[in-house]
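A.B. asks: Give the three-dimensional model of this entry:
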Amino acid sequence: MRIALLGYGKMGKAIETIALERGHSIMLKVSSASENFSLQNCDVAIDFSLPSSAVANISKCLEAGVPVISGTTGWLDDYDDIVSLCNSKEGTFLYASNFSLGVNIFFELNKTLAKLMEKLPQYKVNIEEIHHTQKLDAPSGTAITLANDIIDETNYEKWTLNTPKQNEIGILAKRIENVPGTHDVNYDSAVDSIQIKHTAHSRQGFALGAVIAAEYVHDKKGVFTMKDVLNIS
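C.D. replies: The predicted structure is shown next:
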């Protein structure tokens, strides 16, 4: 595949390394939100830019008929508009809050556990996420996905970064220098606690998942998720 990298920070560089190892070519590297670029000769675009750039980047790809996957978080208020644009252009789009294959298995464990815990109101759930200080959004997109999946399976109504009220899931977002990305889902009762946890050891897992997702969508039409890539029903 001939790949456009929209966002050439640490993740973009990690994706480049994995893509080249898997026999792909990098045709375009966009490092600035103001950069004018052409997607000519690109088979697929991978967006890991900034929240302020993501919508414009994704829209430009869809307008040009180039399949695009995005791992940028913090722009999802416009998600439905992007889906509508994709459908109107008969294009190809995949968004994931986290491309790590392990995290996407973790998402499925989280949903299964939430279904079980829904019948046990004595357990109260909370989520903790830890990232490096360069991460701009809080909570992380991964933590939001975890919380929303719990909400879908239980009587919880919303998540909050503040002290949670009844039927709210509290998310504690920590930003610490030089730490791996970590997500904990905790169910606490008076007698015991249940915890599931994912810890990322490097960016390589996210980069590999992004390239695999690009390989999956580049010859397809429609709106996809990592569940499609991993064939999770």
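A.B. asks: switch to C-alpha atoms for all contacts and neighbour counts from now on
C.D. replies: Will do.
A.B. asks: Do a quick rundown of the strands in this protein.
C.D. replies: Using DSSP state E, the strands of the chain run over 2-6, 25-30, 44-47, 68-70, 92-95, 124-131, 158-160, 168-175, 182-188, 193-199, 222-224.
A.B. asks: who wins for proximity to Glu108 among the ones you listed?
C.D. replies: strand 193-199 (11.4 Å; C-alpha to C-alpha).
A.B. asks: Who are the packing partners of the closest one?
C.D. replies: helix 101-117, strand 182-188 (3 or more C-alpha pairs under 8 Å, 6 or more residues apart in numbering; DSSP states H and E).
A.B. asks: same thing but 10 Å
C.D. replies: When contacts are defined as 3 or more C-alpha pairs under 10 Å, 6 or more residues apart in numbering; DSSP states H and E, strand 193-199 packs onto helix 101-117, strand 124-131, strand 182-188.
A.B. asks: Out of these, which one sits most buried?
C.D. replies: Most buried of those by mean neighbour count (mean count of other C-alpha atoms under 10 Å) is strand 124-131; its value is a mean of 21.
A.B. asks: compare with the first, here's sequence two:
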Amino acid sequence: MQVKDCTFLITGAASGLGAATAERLVAAGGNVVLCDMNNSVTEHAERLGDCAAACIADITSAEQMQQAIDEAVRMGGAGGLSGVIHCAGVVSVAKLVDRNGNPADLESYAKTININLVGTFNVMRLAAAAMAKNTPNESGERGVIINTASIAAFDGQVGQCAYSASKAGVVGMSLPAARELSRHAIRVIAIAPGVFETPMMSEIPDEAAQALAAAVPFPKRLGKPDEFAQLAEQIITNPMLNGEVIRLDGGIRMQ
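C.D. replies: Next up, the predicted model:
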């Protein structure tokens, strides 16, 4: 599959990994529908020009995500929706038992699972249903789904029970989804980023961010959003990448 003249839906596209991916795909000649709950996604789409459109939608809503998918299908014209790069998600930190002996909040845990895991399933099922209707391209492909996991799925730290579980679920869905959707010629891949320069990272103290950067073997820094976008583009264009989870982390293993 090529990026040029194909249409892609990108969630979490107002900033960070999603915004960088939108920029890279547009630069490569693709069309993009930027999806986010943040109204700034509209401004980002306007900056990208006529090949970009914006859609305000909650990834956990079946109705809102169907509207986003429909918009992408319309933009794709005869080619329909060629791919989804799903970057939307949240980070949560909470110990099972806090310093005062109180148990973790159950609603907070369920919210993280609902957004990161159920939301991913929601986007994936709706996108797959749309792409299954596509006419196969010259290489026989109908579409590609790229989900965002995390190294926390493998190296979860203290306080990351909810976040790690949600991202481990994304990892766990990758292979069975790829196997199932193979009959529709749709590939499924997950990227598991390490520590990246994103708005999520800005929520932690600078000292902690510097410590994380120092823990990366090489390059000894935080990842850049465009490096995620570069891998997403390579996944789109390489048909043998399927059913896999790719760590993008500079070799870091969290403690």
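A.B. asks: Could I get the TM-score for this pair?
C.D. replies: TM-score for the superposed chains, counting by TM-score structural alignment, normalised by the length of the first structure: 0.40, backed by 149 aligned residues with a C-alpha RMSD of 5.4 Å.
A.B. asks: Mind putting the strands of the first structure into JSON lines with distance to Ile82 of the first structure?
C.D. replies: What follows is these, written out as JSON lines (distance: least, C-alpha to C-alpha, whole Å):
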{"stretch": "strand 2-6", "distance to Ile82 of the first structure": "16"}
{"stretch": "strand 25-30", "distance to Ile82 of the first structure": "20"}
{"stretch": "strand 44-47", "distance to Ile82 of the first structure": "14"}
{"stretch": "strand 68-70", "distance to Ile82 of the first structure": "11"}
{"stretch": "strand 92-95", "distance to Ile82 of the first structure": "9"}
{"stretch": "strand 124-131", "distance to Ile82 of the first structure": "27"}
{"stretch": "strand 158-160", "distance to Ile82 of the first structure": "24"}
{"stretch": "strand 168-175", "distance to Ile82 of the first structure": "27"}
{"stretch": "strand 182-188", "distance to Ile82 of the first structure": "28"}
{"stretch": "strand 193-199", "distance to Ile82 of the first structure": "30"}
{"stretch": "strand 222-224", "distance to Ile82 of the first structure": "10"}
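A.B. asks: Can you tell me the closest non-neighbouring residue to Glu128 of the first structure?
C.D. replies: Excluding its sequence neighbours, the residue lying closest to Glu128 of the first structure (C-alpha to C-alpha, 6 or more residues apart in numbering) is Leu172, at 4.7 Å.
A.B. asks: Isn't that neighbour up against His131?
C.D. replies: No - in this structure Leu172 of the first structure lies outside contact range of His131 using C-alpha atoms under 10 Å: 11.3 Å.
A.B. asks: in the second structure, which spans are helices?
C.D. replies: 16-27, 40-48, 62-76, 106-113, 119-131, 152-155, 161-181, 206-214, 225-237 (DSSP state H).
A.B. asks: Mind checking these for the one nearest to Val84 of the second structure?
C.D. replies: Using C-alpha to C-alpha, the nearest of those to Val84 of the second structure is helix 119-131, at 7.0 Å.
A.B. asks: Surely Ile56 of the second structure touches Thr42?
C.D. replies: Yes - at 8.1 Å, Ile56 of the second structure counts as touching Thr42 under the criterion of C-alpha under 10 Å.
A.B. asks: circling back to that earlier point, pick the most buried one from the helices of the second structure.
C.D. replies: helix 16-27 (a mean of 22).
A.B. asks: for it, packing partners?
C.D. replies: Helix 16-27 of the second structure sits against strand 7-11, strand 31-36, helix 40-48, strand 52-56, strand 83-86, helix 225-237, with contacts defined as 3+ C-alpha pairs under 10 Å, 6+ apart.
A.B. asks: export those to TSV and tack on distance to Met65 of the second structure?
C.D. replies: Putting those into TSV (distance: least, C-alpha to C-alpha, whole Å) gives the following:
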stretch	distance to Met65 of the second structure
strand 7-11	10
strand 31-36	9
helix 40-48	15
strand 52-56	9
strand 83-86	12
helix 225-237	21
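A.B. asks: Pipe the helices of the second structure into CSV and attach distance to Arg247 of the second structure per row.
C.D. replies: Shown next, in CSV, are those (distance: least, C-alpha to C-alpha, whole Å):
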stretch, distance to Arg247 of the second structure
helix 16-27, 15
helix 40-48, 27
helix 62-76, 27
helix 106-113, 21
helix 119-131, 18
helix 152-155, 10
helix 161-181, 11
helix 206-214, 16
helix 225-237, 10
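A.B. asks: what separates Thr42 of the second structure from Asp70 of the second structure, distance-wise?
C.D. replies: Distance of Thr42 of the second structure to Asp70 of the second structure, given as C-alpha to C-alpha, to the nearest Å: 17 Å.
A.B. asks: Could you tell me how many residues sit around the closest residue to Lys29 of the first structure other than its chain neighbours?
C.D. replies: Closest residue to Lys29 of the first structure in three dimensions, ignoring its sequence neighbours and counting by C-alpha to C-alpha, 6+ apart: Leu5, at 4.9 Å. The number of residues packed around Leu5 of the first structure, counting by other C-alpha atoms under 10 Å, is 24.
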